[in-house]
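Peer 1: below are the sequence and a predicted model; questions follow.
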Amino acid sequence: MLHYVCRLCLTMFLFGSVAANTAAAQSASPQNVHASIDVETRQPAPGDMVTVAIVMDPKPGWHDYWINPGDAGTPLELEWQLPSGVTAGMVRAPVPETLIVSGFMNHIYKAKHAFLVDVKIPKDARPGQSLNIKVDARWSACSDLVCVPEVATLSVPMTVGSGSISNADRARFDAWRSAVPVPLDRSARYQIDGKRIEIAIPYPRSAKAERVWFFAQTEKLFRYAAPQSARRVGDWLVVSGEVKEGFDGQIDGLLRFNDAQGLEVRAVAGAVPSGGDAVSVLGEGAPADEEQPPLGFGWILAFSVLGGLLLNLMPCVFPILGLKALSLAKMGGDEGEARRDAVAYTVGIIVSCLILGGIMLALRAAGEEVGWAFQLQDPAVVLILLLLMVAVTANLVGIFEVGGIGAGEKLTRQGGLSGSFWTGVLAAVVATPCTGPFMAAAMGAALLLPTGLALLIFAGLGLGLALPFLAIAFIPALRKRMPRPGLWMVRFRQWMALPMALTSLALLWLTYQLAGFTGLMIGGAAALIILVALFALGRKQKDGSPYKWVVMALFGIAIAAALIIGKVTIEPAAKASKAGSINFNEARLNTLRSEGKPVFLYFTADWCVTCKVNEQAAIDRTETSNAFREAGMTVMVGDYTRRDPDITRYLAKYGRSGVPLYLYFPPNGEAQILPQILTVDDLTALTK
């Protein structure tokens, strides 16, 4: 410590102007860690709780400090100057990093981050009243060689108003909130033996834990630079470190794990379980950062393959299977062509699943709250799918022909592979709304796994979806059972136009749900124009006339329609709660639970076929409604048709990245997760 103090004193001497007059120096020179203030809304309503962000942006090579800076440094200090009646809460800090300099451990931030503070607006504030928030901030900006104290006076004007928050402001603050640790709902236990301390933290055995580190918020207790170790014992994660001296009070801290995720921990003295399996830790002396599959990863991967296999039974995938059945039937006994076709189809599915999974992981890493099938929450994407399904329907009816889909054409080798690949792409895209059994655990785990392993889960899903056709192509006994080409193929093709047309209508309805009446008009008009253009294309094909301009026009129509529906400000269709139910609100849910009332909470979406089947077969049945009413059950519905960060965050609490999710909260009891395939008996049994 003496070495660091001497170095700090020398730094202060060299920067005497800073020490003599810090404020003047800071105003005269640019900050090494730039501070600014942001607020979630500038028109708070009376009685609102408004989140204020102190945004810190270090220059490359510089850093600032967590609440407990470690062996050196000083944390952010705030001195508020608030209007009468306005109060500021505690500072909520994001999960920090570790940095060892000359043997001293520091808890730091090297990337742009935000400290969050909730500011309470008085209930008697008058609309139109000005409320200027002002704060004097002080912090240390350090590099590996020098530390400089920095200050800033930050202010933001607010006017009492409606309390509305724009989508951009909500998304920005949601991203900052996602970097803040969440409180652990149970107390941890610690045990000290001499200089060694072990902290047992409640942590489900099914959840992944890697690159663990415990940051003590209780100061002057830990030897921060001492190595830490971690192990798993059942539903406990035990972190071991070193203390400076004996301690018998309460310990507050932060458990960092995986990729900068964090839990707020409060530990009391108690017994710590022994044994267990070692877990990698963060910081100096930690194992190399290799992505090793956690315990149970093989089962998770198996669930993803099995989930993909079962997707073939879902109604949203059935029309695509019809296309593949036609393709295989046309090949007859050509074993080589069948295998090439199946491989191309599989590659198309797996590549699409990897792209969708990669986009989802990238958006979540950037702070977006998205889940599986997120693309079906975007009206522009749904519109493109609608137009594609309209085109496929027109092709199956015979309005026009496309090499690779047409049933009467002998595909060339190149055309066949291309057609199979894009059929696989289509199958993967339309299959995502169907979250069948076994997929929930796999998709939820994928969001907690390292990127490489998460992508492997998505690839496993694609492999499962393609397995039936791989089996038919590579197992001669199965392929021999396929019917021979004949007139039945033409009729089958025409019948397959029916489910494709129904799929198109479903997508048009979903466009209305996402984008309201204006979106419905845009989607309907675009579909009609596409049909007219395809009819013209078919006429030119029959006449032998050039038709490249028609194909180009089709692409132009689709792109223009997507751009229009993406740019126009559209109000979504009003979502009224079902009779006897209320819309999801976490605060309302907590109130009902505190009152000891039973609650059935389910999350659904208009694009989720499994959800709709469960609602029709079990939830919306008269028997269920009568049983719930007699038992005083409150039914709460979370509609995930449009992207909703509140729902995404709540789903993540239960390890889910998409819908459906069914929860039952008994009176004065913990949540029970219900099966993904429901029956009336399952639900009525909750009331007994």
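Peer 2: Right, received. Where do you want to start?
Peer 1: rest of the way, CA atoms for contacts and neighbours
Peer 2: Fine.
Peer 1: can you show me the helices along the stretch 151-300 of the chain?
Peer 2: Taking DSSP state H, counting those that start in this stretch as the test, the helices found in the stretch 151-300 of the chain are 167-178, 297-311.
Peer 1: show me what the first one is packed up against.
Peer 2: Right, the one you point to is helix 167-178. strand 113-120 (3 or more C-alpha pairs under 8 Å, 6 or more residues apart in numbering; DSSP states H and E).
Peer 1: what's the angle between the strand it packs on and helix 167-178?
Peer 2: 110 degrees (axes from the mean of the first three to the mean of the last three C-alpha atoms, to 10 degrees).
Peer 1: would you mind pulling up the elements that strand 113-120 packs against?
Peer 2: When contacts are defined as 3+ C-alpha pairs under 8 Å, 6+ apart, strand 113-120 packs onto strand 49-58, strand 87-92, helix 167-178.
Peer 1: who wins for proximity to Asn106 among those?
Peer 2: Nearest to Asn106 among the helices and strands packed on strand 113-120 is strand 49-58 (15.6 Å), distances taken as C-alpha to C-alpha.
Peer 1: quick one: that closest one to helix 167-178, angle?
Peer 2: Going by the same axes, to 10 degrees, strand 49-58 makes 70 degrees with helix 167-178.
Peer 1: comparison target, given below:
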Amino acid sequence: MGCVPRAASVIDARILERIAALVMLVALVLIAPASAQQEVRGPGSERMPVEIVAEGAPQPGETWMVALHFMPSTPEWHGYWSNPGDAGLGMELDWDLPEGWEAGEPLYPLPKRLVIGGLMNHVYEGDYAVLVPIGVPESAAVANVAPIAVMANYLACTDKICVPQQARLTLDPAQAGADPRFGAWRAAIVPQLDSSAQFEFTPTHLRVGIPIPTETALGDLHFFLGTPELGEGDRPDYTGVQTFISEGNLLVAEMAIERLAVPDNVEFAAEPRPETITGILDLGSGRGVRFTAVPGDVPLEGVKPIRGGGAEPVLWQLLIAALAGGLLLNIMPCVFPILSLKALSLAKAGGDERAARRDALAYTAGVVLACAALGAAILLLRSAGEQVGWAFQLQEPVVVVGLFLLALAITVNFLGLFEVPGMAVSGGAPSRGGSFSTGLLAAFVATPCTGPFMAIALGAALVIRPIHGLLVFVALGVGLALPFLLVGFVPAIRRYLPKPGAWMDSFRRWMALPMGLTALALAWLVWRIGGWDYLGPVLVLAVLALTGLALIGLFQRRARSGALVVFASLVAVLGIGVTLLPKPEAQAASAESLLDPIDYSEAALAEARASGRPVFIWFTADWCVTCKVNESVAIEREATRKAFEEAGVIAMRGDWTQPDEEISRMLTRQGAAGVPLYLWYEPGGEAEQLPQVLTPDLLVQKAQDSARRR
């Protein structure tokens, strides 16, 4: 485990390393993780002995290669790469060389990844050797030169404790001979890429374009960043999801970056971006290449997305998943009433094939346009650095208020208070304009809902090529409209629809019940956003809306002109009223829970994982229908609380009702487009994503299994 945490630091990483080295040299105090006991050790290198070995005798005017061979005393100890990652300490060498001799940068073998307590460590396990090239001047008298010496300061760690190591090594060049082990050590060093790479920064990522021959076999890819100081107040997110895209001889690696946390009372001067960036690209199966990158444009157009060693789900798979997800949205409670009346309006088309097809196409166009517009907005905002996801607009109070007034208007429309000519929700005959508007309406009110098929599709849509991501959102719209495309174009299906009659008016009024409950839920959400001080003015607008709609209905029933003027005036007044609403003071406190969860934060998660207990996190939002269903079915249950208590599970909740940058970053890391997201951490393990639809006993079984393993 690393011992010098770098997350959320306000001190430059290089200063941290110097302080750590000074502490190591002067005090030699054991630095340990929060869950481990601190321990003081004396000087020496008994945990990780090291020897210095030469490749052969030095020659004047040539580079002489020496190796520092590290030999852990037991298998539990590990050493560190030059950039140790989130924690740890890189090796420091202080050379004592003859005049004119010069030691170069150490050359390392391929490191491994070790995540402990949510911190990424770049380590070496078992024996390993670091090679150091030493430049020998042409005038050097190598036959009688004085011995060289080096003071090596490094860290040896297990997963519980870390011990600073110090060793003074000497080597007589005149007595140096070839060591047979050197060939294997040299072969283990990661080779340097001949061509120069390029890098650029986006608001949320470091992007490096690495020239890799197209015939190179790509296994489990990982990007080891060798330059930890990124400047401008940013730091690498080593545990974040890395994205790789490839086309031809170019492979682009993207690593997430995050802003250093700086207290308000601390002045922080961000350093400029680095002039070069170094690193190692792990190609999998023990292969890798070293590279040096310079600033430049990293093209992304026309690339094929891959992730790790395997390909991302191919585009047709994502499109099918989005299509299935859109299809399932038809049964959601806020969408079903609109679509039920849409089906009845199609039934009124009778045997008019042309009218039915035209109506179905107009409805589909409205749905697809709404989904595509929402997808384009998400992709554009994310490209600008905003951490947004599916239904992000519901994090804006004004949008929630607008949806509440809209749901209220639909409810009283179903009850017959007023009519909207041509709209399916009014129960009248279909029209192209009305069907198009109905499609827009259905897609908009469906945004709070997600389903199991949508999770992978929408998550992938945010990381693949933008044009392909937009196609995923279009497929979602097609799935939502698919039932009515089939009704419009397949006469046999229309024959199974009920015949028009007086019962349709009764059915329409019954559909006011689920839509009224939707309006009530949105009113509750308004209260959750801003409390009674915010809900009060909104209810005044609601009364004004109902009064205006009742007046419109009166004009319509008496066949008097002016209804359109009243409607336009009402829309204008409500629009002005919504924009003039006071800004909510603060979000209401999270609802009470049987599990007594901790509020999610990156620091809280790291502390929980370091405790050695299982951790369950659920990311939710008050506007997320699927979230609330899962909570009532699987989370807020006495059986779940009891199982968590017996297994010692730490429960954590991330409330995304309003924007939260830390939650947005976690969703992005997990490849999720939005909530719900459920993560389970076994002690010392990585996040396991649970299904978006939870079964009643899933969490109980996870807790019981975890208890048995321990």
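Peer 2: All right, it came through fine. All values derive from a computational prediction rather than experimental measurement.
Peer 1: what's the TM-score here?
Peer 2: Comparison of the two superposed chains (TM-score structural alignment, normalised by the length of the first structure) gives a TM-score of 0.62, and 475 aligned residues with a C-alpha RMSD of 3.9 Å.
Peer 1: quick one on the thing from earlier: for Lys567 of the first structure, which of the helices and strands packed on strand 113-120 of the first structure is the nearest?
Peer 2: helix 167-178 (14.7 Å).
Peer 1: show me what contacts Ala526 of the first structure?
Peer 2: Residues near Ala526 of the first structure by C-alpha atoms under 8 Å, 6 or more residues apart in numbering: Leu387, Ile557, Ala558, Ala561.
Peer 1: so what corresponds to the last one in the second structure?
Peer 2: Structural alignment places Ala561 of the first structure opposite Gly577 in the second structure (criterion: TM-score structural alignment).
Peer 1: spell out the residue ranges of the helices in the stretch 301-450 of the second structure.
Peer 2: Counting by DSSP H, counting those that start in this stretch, the stretch 301-450 of the second structure has helices at residues 315-329, 336-347, 353-383, 397-414, 432-445.
Peer 1: which one of the ones you listed lies nearest to Ile19 of the second structure?
Peer 2: Across the helices of the stretch 301-450 of the second structure, closest to Ile19 of the second structure is helix 353-383 (C-alpha to C-alpha), at 37.9 Å.
Peer 1: quick one: that closest one aligns where in the first structure?
Peer 2: Using TM-score structural alignment, helix 353-383 of the second structure pairs with 335-365 in the first structure.
Peer 1: how far does the matching stretch sit from the chain's center?
Peer 2: How far stretch 335-365 of the first structure lies from its chain's middle: 21 Å, per C-alpha atoms, centre = their mean, to the nearest Å.
Peer 1: mean shift between it and the second structure?
Peer 2: Stretch 335-365 of the first structure, aligned to the second structure and superposed, deviates on average by 1.1 Å (mean C-alpha distance after the TM-score superposition for the first structure).
Peer 1: buried residues in that stretch?
Peer 2: Neighbour-count burial for stretch 335-365 of the first structure flags 337-354, 356-358, 360-361, 364 (criterion: 16 or more other C-alpha atoms under 10 Å).
Peer 1: before we move on, the earlier item: other SSEs contacting the helix or strand hosting the match of Ala561 of the first structure?
Peer 2: Here Gly577 of the second structure sits within helix 563-579, counting by DSSP states H and E. Applying 3+ C-alpha pairs under 8 Å, 6+ apart, one finds that helix 563-579 of the second structure contacts helix 397-414, helix 532-557.
Peer 1: mean deviation, it versus the first structure?
Peer 2: With mean C-alpha distance after the TM-score superposition for the first structure, helix 563-579 of the second structure departs from the first structure by a mean of 1.7 Å once superposed.
Peer 1: list the buried residues for that helix?
Peer 2: For helix 563-579 of the second structure, by 16+ other C-alpha under 10 Å, it's Ala563, Val566, Phe567, Leu570, Leu574, Val578.
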